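Participant: Sequence plus the predicted model coming up.
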Amino acid sequence: MSVKVMSAVFERYPEGGGEMILALALADHAHDDGSHIYPSIETLAEKTRQSERAVQYQLRRMEKSGWLILVGQKKGGRGNSREYRINAEWINGAELARISERSKGAKTAPNEKGANSDIKGATGDTKGAKQSTKGCKAFAPESLEPSEPSENHQPARRAPRIALHVELLNIDLPEWLPFAAWDAWCEHREAKATGKNPIPWTRAAARVSLKKLEQIHARGMSVVDAVDESVLRGWSGIWEAKSVAAEGTAGGAADGWWAGEAGWREQGRRLGIDPQRFQYFEQFKAKVCKTLGPGPWMEHLLAAVSRESEERGEALYAYLNDVHRDRLAQPEAA
């Protein structure tokens, strides 16, 4: 995998949608100079969640534009792989149009019917994910603090959801975390992010998940069991398998008490948590959730807060997973 080439695709690849995802998948196989790309059509279709025919069409477009170069055809054929390389000039900063002009009769392939560069809903911005945090309240009762404003006052750039999913799936993992477990968690969280009550699967959420798995591993517990249990029970966060007992500690858990204010106050009285200690009632609810542990009440609160603001949802997600912002001070996932 070449992080260098994948970063270039995110920054400069001229098309969007499925073709961009295919470009990321090719970069995932490439060396830093763009060479040694020979996955099968079947593999690329599986990685990009597209049909083999769509992948073949997009590969032809890439070749015509000059971005992708066919190295050899000897390995071509059903079940075999051709070898490609990504144009080194483009990797080093050349514009795609200039590259294609030097190719024999090759021009940037126009968009054809049914081959639009954008996917409906796959925009760079997410509802509620604005730079301004006017009206945004801190959720963590103890340690989460508002983030400092950006110096350039420009909105944060966000990858389209499909591209972001590929990025998060291909994070460099520690040796103690099997890829199969992380793959299962990414698939589960992506499903949660697009369900009826979505809880966003973002870079920040991925970092929280990795930190929580690191904590579980440091305690000598199985990260695979933790992921399996969390996926099985439909949680948005990762908790140790033993913590399922916490679900039985919430009186009246089956009656949906979390849907109304009276239910939260009752749980607070039962747990000895006084809402008067908190500036906002939402902070009180977060404390109740964290004390009870994972359950439908936590999923309900996360979904409700995320609908209002992705930033507030990320802050709440980190707090409930016992991962504070200072522990997340690291570069964005590559």
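Facilitator: Structure received.

Participant: From here on, just use CA atoms for contacts and neighbour counts.
Facilitator: Fine.

Participant: At which residues are the strands of the protein located?
Facilitator: Shown for the chain, the strands assigned by DSSP state E span residues 68-72, 83-86.

Participant: Pick the most deeply packed of these.
Facilitator: Of all these, strand 83-86 carries the top mean neighbour count, a mean of 22, counting by mean count of other C-alpha atoms under 10 Å.

Participant: What is it packed up against?
Facilitator: Judged by 3 or more C-alpha pairs under 8 Å, 6 or more residues apart in numbering; DSSP states H and E, strand 83-86 is in contact with strand 68-72.

Participant: From the contact counts, what lies against the strand it packs on?
Facilitator: Here strand 68-72 touches helix 52-65, strand 83-86, going by 3+ C-alpha pairs under 8 Å, 6+ apart.

Participant: what angle do it and helix 52-65 make?
Facilitator: Calculated by axes from the mean of the first three to the mean of the last three C-alpha atoms, to 10 degrees, strand 68-72 forms an angle of 100 degrees with helix 52-65.

Participant: would you list the helices and strands packed on strand 68-72 in JSON lines and tack on distance to Glu310?
Facilitator: Listed next are the helices and strands packed on strand 68-72 as JSON lines, based on distance: least, C-alpha to C-alpha, whole Å:
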{"stretch": "helix 52-65", "distance to Glu310": "33"}
{"stretch": "strand 83-86", "distance to Glu310": "36"}
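
Participant: right, so of these, which gets closest to Ser100?
Facilitator: Nearest to Ser100 among these is helix 52-65 (5.3 Å), distances taken as C-alpha to C-alpha.

Participant: list the contacts for Thr108?
Facilitator: The contact partners of Thr108, by C-alpha atoms under 8 Å, 6 or more residues apart in numbering, come to 61, 64-66, 96-97, 100.

Participant: what ranges do the helices span in the stretch 51-200 of the chain?
Facilitator: For the stretch 51-200 of the chain, applying DSSP state H, counting those that start in this stretch gives helices covering 52-65, 88-91, 96-102, 161-169, 179-193.

Participant: now for these, which one comes closest to Leu22?
Facilitator: Nearest of these (C-alpha to C-alpha): helix 52-65, 7.3 Å.

Participant: what comes up buried for the closest one?
Facilitator: 52, 55, 58-59, 61-65 (16 or more other C-alpha atoms under 10 Å).

Participant: Apart from its neighbours in sequence, what residue is nearest Pro39?
Facilitator: Among residues not flanking Pro39 along the chain, Ser81 sits closest, at 5.9 Å (C-alpha to C-alpha, 6 or more residues apart in numbering).

Participant: Now for the one you found: which residues touch it?
Facilitator: Contacts for Ser81 (C-alpha under 8 Å, 6+ apart) come out as 38-41, 75.

Participant: Now, of the residues you listed, which are buried?
Facilitator: By neighbour count, with 16+ other C-alpha under 10 Å, the contacts of Ser81 hold 38-41 as buried.

Participant: Okay, one more to line up with it:
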Amino acid sequence: MSVHLMSVAFSANLPDTEIPVSGENHTVKASTLKFVLLALADHANDEGRGAYPSIDTLAKKTSMSRRTVQRALDALIQLQIIKCVGTSEYGTDNYSIFEAAIYRGDSGTKAVGGVTLGQEGGDSGAVKSVPESPESS
């Protein structure tokens, strides 16, 4: 477990990233990328090597579906933040995490704007206020 890489991942400014899925583009949200990167960093050493958790392990750790984890890993590879460097002795993919790529921020991948699509204005729910306390005498 690399606390250092986990700290770096927490501070990462990752973009929403489009990846090809069955001939169409699919957007992987920045929050999904960050959480999967954090889970992967939890398995790596401080140099970013030796991270070979199974897809099931990452899915369980992040409470995401296997497919969402796979798409996030594909996007992190596309962003050149991680690289699959082989297969572990357990048959799982072995990843390296590139700290410099996390700091780099913009890797040239097309990012989607950081606003919620289809929403105008602010909060649509009822807003409650707290009554003021009486003045002391």
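Facilitator: Everything's here; your move. What you are looking at is a predicted structure, and each value in this text was computed from that prediction instead of being measured.

Participant: about what we covered before: please say which position in the second structure the residue nearest to Pro39 of the first structure maps to.
Facilitator: For Ser81 of the first structure, the aligned position in the second structure is occupied by Thr92, per TM-score structural alignment.

Participant: so how far is Tyr52 of the second structure from its match?
Facilitator: The gap separating Thr92 of the second structure from Tyr52 of the second structure is 6 Å, by C-alpha to C-alpha, to the nearest Å.

Participant: Same question for Leu73 of the second structure.
Facilitator: Leu73 of the second structure is 12 Å from Tyr52 of the second structure, where distance means C-alpha to C-alpha.

Participant: Now do the shared contacts for these two.
Facilitator: Counting by C-alpha under 8 Å, 6+ apart, Leu73 of the second structure and Tyr52 have no common neighbour.

Participant: corresponding residue for Ile69 of the first structure in the second structure?
Facilitator: By TM-score structural alignment, Ile69 of the first structure lines up with Lys83.

Participant: In the second structure, what stretch matches stretch 211-228 of the first structure?
Facilitator: Stretch 211-228 of the first structure maps onto no residues of the second structure, going by TM-score structural alignment.

Participant: Is it correct that Asp74 of the second structure is in contact with Ile19?
Facilitator: Yes - look at Asp74 of the second structure against Ile19 with C-alpha atoms under 8 Å: they come within range, at 7.5 Å.

Participant: mind checking what Arg66 of the second structure lines up with in the first structure?
Facilitator: With TM-score structural alignment as the criterion, Arg66 of the second structure matches Glu52.

Participant: in terms of contact, does that match touch Glu42 like I think?
Facilitator: Yes - with contacts counted by C-alpha under 8 Å, Glu52 of the first structure reaches Glu42, the gap being 6.3 Å.

Participant: list residues touching both of the two?
Facilitator: Shared contacts of Glu52 of the first structure and Glu42, defined by C-alpha under 8 Å, 6+ apart, are absent.

Participant: What is the neighbour count of Glu89 of the first structure?
Facilitator: When neighbours are counted by other C-alpha atoms under 10 Å, Glu89 of the first structure registers 15.

Participant: give the contact list for it.
Facilitator: For Glu89 of the first structure, the contact set (C-alpha under 8 Å, 6+ apart) comprises Ile99.

Participant: can we see that at 10 Å?
Facilitator: For Glu89 of the first structure, the contact set (C-alpha atoms under 10 Å, 6 or more residues apart in numbering) comprises 33-34, 67, 95-96, 98-99.

Participant: of the residues you listed, closest to Met6 of the first structure?
Facilitator: Using C-alpha to C-alpha, the contacts of Glu89 of the first structure come closest to Met6 of the first structure at Gly34, 10.2 Å.

Participant: Tally up the residues packed near that closest one, please.
Facilitator: Neighbourhood size, Gly34 of the first structure [other C-alpha under 10 Å]: 24.

Participant: what does it align to in the second structure?
Facilitator: Checking TM-score structural alignment: Gly34 of the first structure goes with Gly48.

Participant: Could you measure from the nearest residue to that match once chain neighbours are set aside over to Ala41 of the second structure?
Facilitator: Among residues not flanking Gly48 of the second structure along the chain, Ile97 sits closest, at 4.5 Å (C-alpha to C-alpha, 6+ apart). Ile97 of the second structure sits 7 Å away from Ala41 of the second structure, going by C-alpha to C-alpha.

Participant: and for these two, which residues touch both?
Facilitator: Common neighbours of Ile97 of the second structure and Ala41 (C-alpha under 10 Å, 6+ apart) are 5, 48-51.

Participant: Quick check: the farthest pair among those?
Facilitator: Greatest spacing in these, by C-alpha to C-alpha: Leu5 and Gly50 (12.6 Å).

Participant: residues shared between the contacts of those two?
Facilitator: With C-alpha under 10 Å, 6+ apart as the test, Leu5 of the second structure and Gly50 both reach 40-41, 43-44, 97.

Participant: Among the residues you listed, which one is most surrounded by other residues?
Facilitator: Using other C-alpha under 10 Å as the neighbour test, those are led by Leu40, with 29 neighbours.

Participant: what residues are up against the nearest residue to that residue once chain neighbours are set aside?
Facilitator: Nearest non-adjacent residue to Leu40 of the second structure, counting by C-alpha to C-alpha, 6+ apart: Ala51, 6.3 Å away. Ala51 of the second structure is in contact with 1-2, 39-45, 84-85, 88, 92-97, counting by C-alpha under 10 Å, 6+ apart.

Participant: One more pass at 6 Å, please.
Facilitator: Contacts for Ala51 of the second structure (C-alpha atoms under 6 Å, 6 or more residues apart in numbering) come out as 43-44, 94-95.

Participant: What remains of those residues once you look at the first structure?
Facilitator: Here is what carries over to the first structure from the contacts of Ala51 of the second structure, by both residues aligned by TM-score structural alignment, their matches' C-alpha atoms under 6 Å: 43-44, 94-95.

Participant: Reformat the residues you listed as TSV; add distance to His26 of the second structure.
Facilitator: Formatted as TSV, these follow (distance: C-alpha to C-alpha, whole Å):
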residue	distance to His26 of the second structure
His43	27
Ala44	28
Asn94	25
Tyr95	23
